[in-house]
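Asker: Sequence first, then the predicted structure, then my questions.
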Amino acid sequence: MASAEPPYVAIARRKQAALAASIPAQWKLPEHLIPAGMLTPAESITEGPKQYGRVNVMNIPRTCGLLTPKELDITEKYDVRALVLSMTESKLTVEEVVEAFCKRAAISHQLTRCLTEPLFDRALNRARELDDHLRRTGTPVGPLHGLPVSVKDSFNVKGVDTSVGLAALAFQPATSNAALVDLLESLGAVVIAKTNVPQTLATLDSCNNLFGRTLNPLNRQWTAGGSTGGEGALVAMCGSMVGFGTDIGGSIRVPAMCQGIYGFKPSEGRIPFGGQGGGGIPGKSRMSIQAVAGPIARSVADLGAVMAEIVPRAELFGEDCIPGFWPTPSVPATLSPPRNFTIGILKTDGLVTPLPPITRVLDEVAQILRRTPGVEVVDIPTPPAMRKCQAVAGGLMGIDGGSNTLDLLESMGESLMPWHLQQGKFGPKRGKPLDIFQVADLQARRSELERELLKMWTLGLSPERRVDAIICPMAGHPVPPLDSYKGVGYTSSFVLLDYPAGNLPIRSFTESDLELGQAMDTPLLGGWDKMNRQLWDKKVTDRRVYLDSPLSVQIITPKQRDYELFQAMEIVDRAVQGHGNTTQAKL
């Protein structure tokens, strides 16, 4: 006699039915336009890696016939400032802008499974209120009047679930908004949807039993990243102008890398983080390592446009925020005396040797910058302390032993996702919570690393020799196949240090990057390095899977130098685009 199905299965069916019902019939794609191999949410978890072919769905919203020419223009032709200006000058109504983005978000979801909570009805109601306010008063509600945005599922939105892909948290609507949601709405922005995340919010492939797997719209064979993977897919497909995620190990930057767009992890206190769901212990972050909230967008300018409005106001909304200032206008087209903008190149963290295409694109960016007026490029030797950052970050993330999340999974009979299972000894396990002395020891080690790595910004010489920004790898490998992302040392380390960090797409992976027949001959550095090299070992991975994938670099600045990070991203992006190498996700 067959055993009864575990409780999560029925809950998942209800949740997926509610999601499907929230998409209007006239916004649904004909079946023949959805590429074969989409699979059901449940099948996407177990069969996805074997069944997904090399399919790019980026152009389907334009060719499907559901979006009018005007809606295509609205969702593709504007940056943040231009779109807001068009609405405040009544060239476009907020309602028609929000409807265009809601429709495109619905289409994006049907192709990538990126949404968890479509908020289309309430978004359109809010849009009408904003239009009415502008007609009556002649003034916009705020500097982001009418801007369609989306948020990661972990942000509470009143009246809506914050299930984060866990059946045990489904059908328990939030009773209040996260502080960031309140701040965005006070600025006039309109939240149109919440987006998918990984099981446990702690993996690098956005896949869970409740909503299934979010697919990368550039190529279904590649991971969409995590934990803000749904945002990455939605923003890349122009289903939202700006998406907001969270980052503790790379959860904003990794999806941006995987979709070839821009991600910004600010310093702690710049953007309100409070009001998160997820089943964790409240207050844990005050003892361990603080995740931060930040934006994902299709341009550096759009990142700056929202940061410029959020940062100066954040302290009024989030108890976790500090006073902030964001200068405008941004960096001039040409830099001027008294000194150059100094950018350092850090080629490795000393723990994982980047695969050849990662080293190559880093070298290319350095060469472009050396030819850029007003920029000085210096090499940054890998500080020995960098090798220790990932272990300390991992220790602080796990101070509670992980029991709360595992209890929620077990209560509904949920199995672990493939990414978890493939991590072996690095995967999730029930541990013993650390005592106060163990936590204090980790924080003391963290302080030592912070102190030692201050020297990186002065090249170990004097405070006068200041490095403004550092460029380093985003990961040790290119965008990998599903469930294959290896390690977060290049991203988690900068959360530990509280350095602002951003993802910047550079170019696509080409035939010349394959180096077929060549193997890495550098000494093996350890277990993480061994795992990383599996993604280049021809016995394990066919390198041709990387063809056309976006190659990115990561840019970091010292603690609380968030505006300088934006400047550096502008400078590098401008230099790279001027050189003709750019791979922002194309339609």
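Answerer: Great, that's in hand. Residues are numbered from 1 along each chain as shown.
Asker: Could you use CA atoms for every contact and neighbour count after this?
Answerer: OK.
Asker: so how far is Met87 from the spatially most central residue of the chain?
Answerer: For the chain, the residue nearest the mean C-alpha position is Ile252 (2.4 Å; C-alpha atoms, centre = their mean). To Met87, Ile252 is 29 Å away according to C-alpha to C-alpha, to the nearest Å.
Asker: again with Pro523
Answerer: 57 Å.
Asker: How about Gln560?
Answerer: From Gln560 over to Met87 (counting by C-alpha to C-alpha), the distance is 33 Å.
Asker: Which one of those two is surrounded by more residues?
Answerer: Per other C-alpha atoms under 10 Å, whichever of Gln560 and Met87 has more neighbours is Met87, with 23 against 17.
Asker: take the one below as the second:
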Amino acid sequence: MSPVNVTIASGASWQEVAADRQRHRDATIASLNPPLPKLSASDIPLDTTGIPGSILTAKELEITEKNVEDLVSLLASGQWSAKTVVQAFMRRAAVAQQLTNCVTEILSERALQRAAELDDHLAATGQPVGPLHGLPISVKEHVGMKGYDLNAGFVAWVGQVGEEDALILQILWDAGAVFYVRTTQPQTLMHLETRSNLYGTTVNPFNTTLTAGGSSGGEGALVGLRGSVLGIGTDIGGSIRSPAANNGLFGFKPTALRLPVSGWSATMAGSDHIVGTIGPLSTSLEGVSLFVRTILSGRPWLREPSLVPIPWRGKDQLEERARGRKLRVGVIWDDKVVRPHPPILAALSRVVAELQKSDEVDVIEWECWKHDLAWEVIAKLYFCDGAAEEKAAIAASGEPLLPLSKWILENPHVREHTISTLWQAHEERQAYRTSYAAIWNERDVDVILCPAGPGVAPKLETARYWGYTSQWNLLNYPAVVFPVGTKVSREESAQGKQDNKEHEYPEAYKPMSEADQYNYDLWKEHGVDGYVGAPVSLQLVGRM
């Protein structure tokens, strides 16, 4: 099957391939009607979040400012048509692309055809197709769509094509969803920011000098600008939670083998040393919940047998399990490897203070156990061929190796394993998981509250510490990122309202590690002014 709108000639340079992909993306945006004004660099401020309000119509703004739970009700009742809703989101997504470079293509023909079918069905039967009837959902590019390019961020892979929709898309489609836009990802899919030689750098809508996160950074920026309110990301070291945190969103990394991943495209297919997972980014917690409930109600384990066959466990079941005792929340202030920047510690302090006011919650200090070792173990298992397949995919087109690709692929823990060294690495993984589980059992906590990263959204090309997210991939624990409702503010910091002074680095601070020195230097160099506008988020970790 030929991919949709890939027109590159045989033997084209990597620059020509990238130019073709960008032309295609721009053409899909130009096809929207009525046309959108073209913004110049001088039109784009540091904080871009106010720009959609100056471009879109009042109705488009009303629609795109609704959350998932509001939209599904309005669509199911017929108060708003699927066509009207998807048109509004396509236009806002196109604006988001100009502001942050987050889109690989708008799927207007496919989306409008789907929307018309849904509207006709509702008119004819009076019933919605399913719980997501007419809901626009954005999709990270490497989640396959039938007939569409599936390059996974590699120039050499342009022209590969999805043979069918990924299983997760099939289930969402049956529930009534509309897929209308695909989003950017980084070279290798292994950055905590989003930059590729195909599309360039995706930036943060709240402060364009910062990263939107990665590897689902296109989703993060798009949902952050409400060009989507529910999108699909993937995560093997923080790739859902990093963009969710950086853009002030809810993002959920399920336990691996909980939601279906068949049909995505990535290197090292078949590797099960550290298993990636797939999940939602949303403007609301209910959007996350509805996404997961819908997927599990489709019983994906019947078609992807490796999945854990556990249905949705509802709120009543969880309350029954906790009945008779308080909720026990363990708190990680720092992981003893990297101290978080002051805005994160200040936010964590505020949340803990609120929890301590509750008669239904016990808060305990969680002493981290060998989180530095956790990084050594997981980094050793990310690229068991010594990153040979990743490097070959990059070399095949002649595209340059990007700085954060080089940083992760040439990490000192990366090695080409023999069978015996791989077995040994698996034993180390299992031993770490067993030890951590024993500690959790002993302390008897229900969840852990912790930072989602060593700071708010990092400066571009500086996201080099994964420990606050990859820790939970190694342990295979589910984790959700949530915004705390504040942003880094120059004015509030100056007035002491953020309590940053209490959480500033002490005089003559001695970093705990090389990674901590790096993170400390970033704060010393940029301080509040460098991160102004960035949302502040935290992470909640559980066990399946």
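Answerer: Yep, it's here. In this text, all values refer to a predicted model and were calculated from it rather than measured experimentally.
Asker: returning to what we had before: so the alignment partner in structure 2 of the residue nearest to the centre of structure 1 versus His133 of structure 2, what's the distance?
Answerer: Under the alignment (TM-score structural alignment), Ile252 of structure 1 pairs with Ile240 of structure 2. Separation of Ile240 of structure 2 from His133 of structure 2 (C-alpha to C-alpha): 25 Å.
Asker: Measure how buried Ala291 of structure 1 is and give me the count.
Answerer: 23.
Asker: count of residues packed around the counterpart of Ile345 of structure 1 in structure 2?
Answerer: Using TM-score structural alignment as the criterion, the counterpart of Ile345 of structure 1 in structure 2 is Val331. As a burial measure, Val331 of structure 2 scores 22 neighbours (other C-alpha under 10 Å).
Asker: pretty sure Val331 of structure 2 contacts Ile448?
Answerer: Yes - between Val331 of structure 2 and Ile448 a contact is recorded at 5.7 Å, counting by C-alpha atoms under 8 Å.
Asker: Are there residues contacting both of these two? Which ones?
Answerer: Residues touching both Val331 of structure 2 and Ile448 (C-alpha atoms under 8 Å, 6 or more residues apart in numbering): Trp366.
Asker: tell me which residues in stretch 426-444 of structure 1 are buried?
Answerer: By neighbour count, with 16 or more other C-alpha atoms under 10 Å as the criterion, the buried positions of stretch 426-444 of structure 1 are Pro428, Val439, Leu442, Gln443.
Asker: next one: stretch 281-293 of structure 2
Answerer: Those would be Leu281, Ser282, Thr283, Ser284, Leu285, Gly287, Val288, Ser289, Leu290, Phe291, Val292, Arg293, for stretch 281-293 of structure 2 by 16+ other C-alpha under 10 Å.
Asker: Quick one: residues contacting Ala189 of structure 1.
Answerer: Going by C-alpha under 8 Å, 6+ apart, Ala189 of structure 1 touches Leu144, His145, Gly146, Leu147, Pro148, Val149.
Asker: Just those: which are in strands?
Answerer: Those of these mapping onto strands are Pro148, Val149, per DSSP state E.
Asker: What about the contacts of Ala189 of structure 1, which one has the most neighbours?
Answerer: Greatest neighbour count in these, by other C-alpha under 10 Å, goes to Gly146: 33 neighbours.
Asker: Strands of the stretch 251-400 of structure 2, start to end?
Answerer: 277-282, 327-331, 361-365 (DSSP state E, counting those that start in this stretch).
Asker: so of those, which one's packed in deepest?
Answerer: Mean neighbour count (mean count of other C-alpha atoms under 10 Å) peaks for strand 277-282 among those, with a mean of 28.
Asker: Which strands and helices lie in contact with that strand?
Answerer: Applying 3 or more C-alpha pairs under 8 Å, 6 or more residues apart in numbering; DSSP states H and E, we find strand 277-282 of structure 2 packed against helix 217-224, strand 230-235, strand 250-253, helix 285-297.
Asker: Please convert those to CSV, extending it with distance to Ala96 of structure 2.
Answerer: Listed next are these as CSV, based on distance: least, C-alpha to C-alpha, whole Å:
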stretch, distance to Ala96 of structure 2
helix 217-224, 6
strand 230-235, 14
strand 250-253, 19
helix 285-297, 20
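Asker: Which stretch of structure 1 is stretch 112-120 of structure 2 matched to in the alignment?
Answerer: Mapped onto structure 1 using TM-score structural alignment, stretch 112-120 of structure 2 spans residues 124-132.
Asker: And the furthest pair within the contacts of Ala189 of structure 1?
Answerer: For the contacts of Ala189 of structure 1, the farthest-apart pair by C-alpha to C-alpha is His145 and Val149; their separation is 11.2 Å.
Asker: in what helix or strand does the residue lying farthest from the centre of structure 2 lie?
Answerer: Largest separation from the mean C-alpha position in structure 2: Ala124, at 37.8 Å (C-alpha atoms, centre = their mean). Using DSSP states H and E, Ala124 of structure 2 sits in helix 108-125.
Asker: any idea how far that helix is from the chain center?
Answerer: 29 Å (C-alpha atoms, centre = their mean, to the nearest Å).
Asker: tell me the average deviation of it from structure 1 after fitting.
Answerer: For helix 108-125 of structure 2, the mean deviation from structure 1 after alignment is 1.3 Å (mean C-alpha distance after the TM-score superposition for structure 1).
Asker: helices or strands next to that helix in the packing?
Answerer: Using 3+ C-alpha pairs under 8 Å, 6+ apart, helix 108-125 of structure 2 sits against helix 82-100, strand 178-183.
Asker: switch the cut-off to 10 Å
Answerer: With contacts taken as 3 or more C-alpha pairs under 10 Å, 6 or more residues apart in numbering; DSSP states H and E, helix 108-125 of structure 2 sits against helix 14-30, helix 68-76, helix 82-100, strand 178-183.
Asker: contact partners of it?
Answerer: 28-29, 31-32, 75-78, 80-87, 90-91, 126-129, 133-136, 173, 176-181 (C-alpha atoms under 10 Å, 6 or more residues apart in numbering).
Asker: repeat that for 6 Å
Answerer: Here helix 108-125 of structure 2 makes contact (C-alpha atoms under 6 Å, 6 or more residues apart in numbering) with Ala82, Lys83, Pro128, Val178, Tyr180.
Asker: so the third one touches Leu75, yeah?
Answerer: No - the pair Pro128 of structure 2 and Leu75 does not pass the contact test of C-alpha atoms under 6 Å, sitting 8.1 Å apart.
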